[in-house]
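1. no sequence on this one, just coordinates:
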């Protein structure tokens, strides 16, 4: 039994599912200043239209913290705010903006199905506030290898690519239940799965609990790992939590582990807090990235192309 109710309540209170709508506005005389929106006919001031607001995900996520830092580090983002919501609300707001061909800037990451569905681009980050490429790592509670060696071995051997993850994510986005999308991917990738289960003995109902932050990427990975473990005889529970409680639950030994640790930037602060109380099994995915993302139809290429609040 997962004894973490107060943290769930805290998460529920802290998450706002309010959709972030882009503010409307226009410049005076149809002209803009600086590099943003310049053209032969004078285009809209994107920053003003967005109400000088970046659409974020959950408060406490590293990409949100980096976006908040960007508003301090970049002089042209003076007066900007990062509006926190949830990953689902962010994706919904992005889709609505694209449908209406409106400007929007969101805290984004790869792998994510939105890059397969929409024409998007990362804004260049000259000050490197968002860092470079990231890894997604597997973290487990201390003592797991001795107590449940087969669970430990399978989690330690789990590794796949952004393309693998995005296939599962797209299937879910298209309407499949996460568990069914996981089963479909497993059936189509038996060779890869056999590498994860190499040397792992079948068990009879050994209990495992995996936690994850409720992002599309982590829904995909956690459901895939859970299904593979079920096929080996494990009794698997998966529990969505906010970022902080996810790390705390593993570090305090209340759950088995997670395959959802984004490092070094996104979960960097949480890793530093808890690294001595859990075991790092290394990367399960390489080449992840975070940053500010906009639709390609927006005529901006860099964070520095945005304009300060008036």
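-> Cool, the structure landed. In this text the structure is predicted, and so the values were computed from the model without any measurement.

2. Please count neighbours and contacts with C-alpha atoms only from this point.
-> Will do.

3. mind checking how far the residue nearest to residue 282 when sequence neighbours are not counted is from residue 238?
-> Nearest residue to residue 282, sequence neighbours excluded (Cα to Cα, 6 or more residues apart in numbering): residue 137, at 5.3 Å. Distance check for residue 137 against residue 238: by Cα to Cα, to the nearest Å, it reads 17 Å.

4. putting a second one here so we can go through both:
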């Protein structure tokens, strides 16, 4: 009998110990946000302008000592965000508008009172020197290309939901003929002329580049080769004439170093999309509103 009683007592003590350990592992809801996310910000590829900006943010807001910016990729960042939201866990990621995640999830971009991210940005179209003379109709198309963040985000979400890039582009173009007609107005067919368009593997630039490829090939009879590269080579290829046009230049902040380096060797056709922003993004359920809230008070 004594042996049985001791066995039951030990089992109870073991269960109590497990429960206590489980409670210790839970995140304190009242804990500082840094403790909740292990002082980690999930970033994207290291060559992206937003990564340099975020490192500047850590310095300007006095966060460098404790916070870490983790390099990954756009896909890995959104996968981490998706997993956290599924479990309603805290997370901080680098983000930008336009992006399909702002349609898919309830998110907020943290306020940046010091304007380290530079406020609102614009996306520009840049072409090689000589394109206007060599291919005036291609030049005219790129000069007339302009749309809104909502248009781009719709294409991005179609791709994220599983459509191929060209199928998503085709569906969007068919549903937005009035806007597309403003891009191709007065543009004569290319008769199979080849265009090389570099792009970076960011969701927005993938979507926009595939849309112009579809329009140029199916409405204007050009042949378009999309070239996936890093930001530096994207600018360099336009500057040295090995590529013809790019539509994913984020300025004045994200791609500022590349633009400054190559601006005298390319042609700037101006803005094709306005209303873009970079910043730190969190799920709406997190009780934090500003980057300055990431610094614990001493």
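-> Sure thing, it's come through. Predicted model only: the values in this text are computed from it and were never measured.

5. Quick check: TM-score for this pair?
-> With the length set by TM-score structural alignment, normalised by the length of structure 2, the two chains reach a TM-score of 0.88; 274 aligned residues with a Cα RMSD of 1.8 Å.

6. more crowded one of residue 137 and residue 238 of structure 1?
-> Under the criterion of other Cα atoms under 10 Å, the comparison of residue 137 of structure 1 against residue 238 puts residue 137 first, with 22 against 17.

7. That one corresponds to which position in structure 2?
-> Applying TM-score structural alignment, one finds that residue 137 of structure 1 aligns to residue 124 in structure 2.

8. A strand includes that match, no?
-> Yes: assessed by DSSP: H, G, I helix; E, B strand; the rest coil, residue 124 of structure 2 belongs to a strand.

9. distance of it from residue 262 of structure 2?
-> Counting by Cα to Cα - residue 124 of structure 2 and residue 262 of structure 2 are separated by 14 Å.

10. just residue 177 of structure 2 next, same as before
-> In terms of Cα to Cα, residue 177 of structure 2 sits 35 Å off from residue 262 of structure 2.

11. burial measure for residue 70 of structure 2, as a count.
-> Counted with other Cα under 10 Å, residue 70 of structure 2 comes out at 17.

12. Next up, the contacts around the equivalent of it over in structure 1.
-> By TM-score structural alignment, residue 70 of structure 2 lines up with residue 83 in structure 1. By Cα atoms under 8 Å, 6 or more residues apart in numbering, the contact list for residue 83 of structure 1 reads 20, 53-57.

13. you'd agree residue 179 of structure 1 is in a helix?
-> Yes: the assignment for residue 179 of structure 1 by three-state DSSP puts it in a helix.

14. quick one: which of residue 177 and residue 262 of structure 2 has more around it?
-> More neighbours surround residue 262 than the other of residue 177 of structure 2 and residue 262, with 17 against 11 (other Cα under 10 Å).

15. Just the element for that one, please.
-> Using DSSP states H and E, residue 262 of structure 2 maps to helix 256-262.

16. helix or strand for whatever residue of structure 1 lines up with residue 228 of structure 2, which one?
-> Applying TM-score structural alignment, one finds that residue 228 of structure 2 aligns to residue 240 in structure 1. Per DSSP H and E: residue 240 of structure 1 is located in strand 235-241.

17. what do you get for residue 10 of structure 1?
-> Going by DSSP H and E, residue 10 of structure 1 is in helix 5-14.

18. Quick check: buried residues in that helix?
-> Going by neighbour count (16 or more other Cα atoms under 10 Å), the buried part of helix 5-14 of structure 1 is 7, 11.

19. residues contacting residue 144 of structure 2?
-> 182-184.

20. How much space separates it from residue 218 of structure 2?
-> Where residue 218 of structure 2 is concerned, residue 144 of structure 2 sits at a distance of 17 Å (Cα to Cα).

21. What of residue 43 of structure 2?
-> Counting by Cα to Cα, the gap from residue 43 of structure 2 to residue 218 of structure 2 is 36 Å.

22. Against residue 303 of structure 1, how distant is the counterpart of residue 60 of structure 2 in structure 1?
-> Alignment note: residue 60 of structure 2 maps to residue 73 in structure 1; criterion TM-score structural alignment. Going from residue 73 of structure 1 to residue 303 of structure 1 by Cα to Cα gives 11 Å.

23. neighbour count winner among these two?
-> More crowded of residue 73 of structure 1 and residue 303, by other Cα under 10 Å: residue 303, with 22 against 13.

24. Tell me how many other residues surround the nearest residue to the more buried one once chain neighbours are set aside.
-> Of all residues not flanking residue 303 of structure 1 in the chain, residue 123 sits nearest, at 5.6 Å (Cα to Cα, 6+ apart). Per other Cα under 10 Å, the neighbour tally for residue 123 of structure 1 reads 19.
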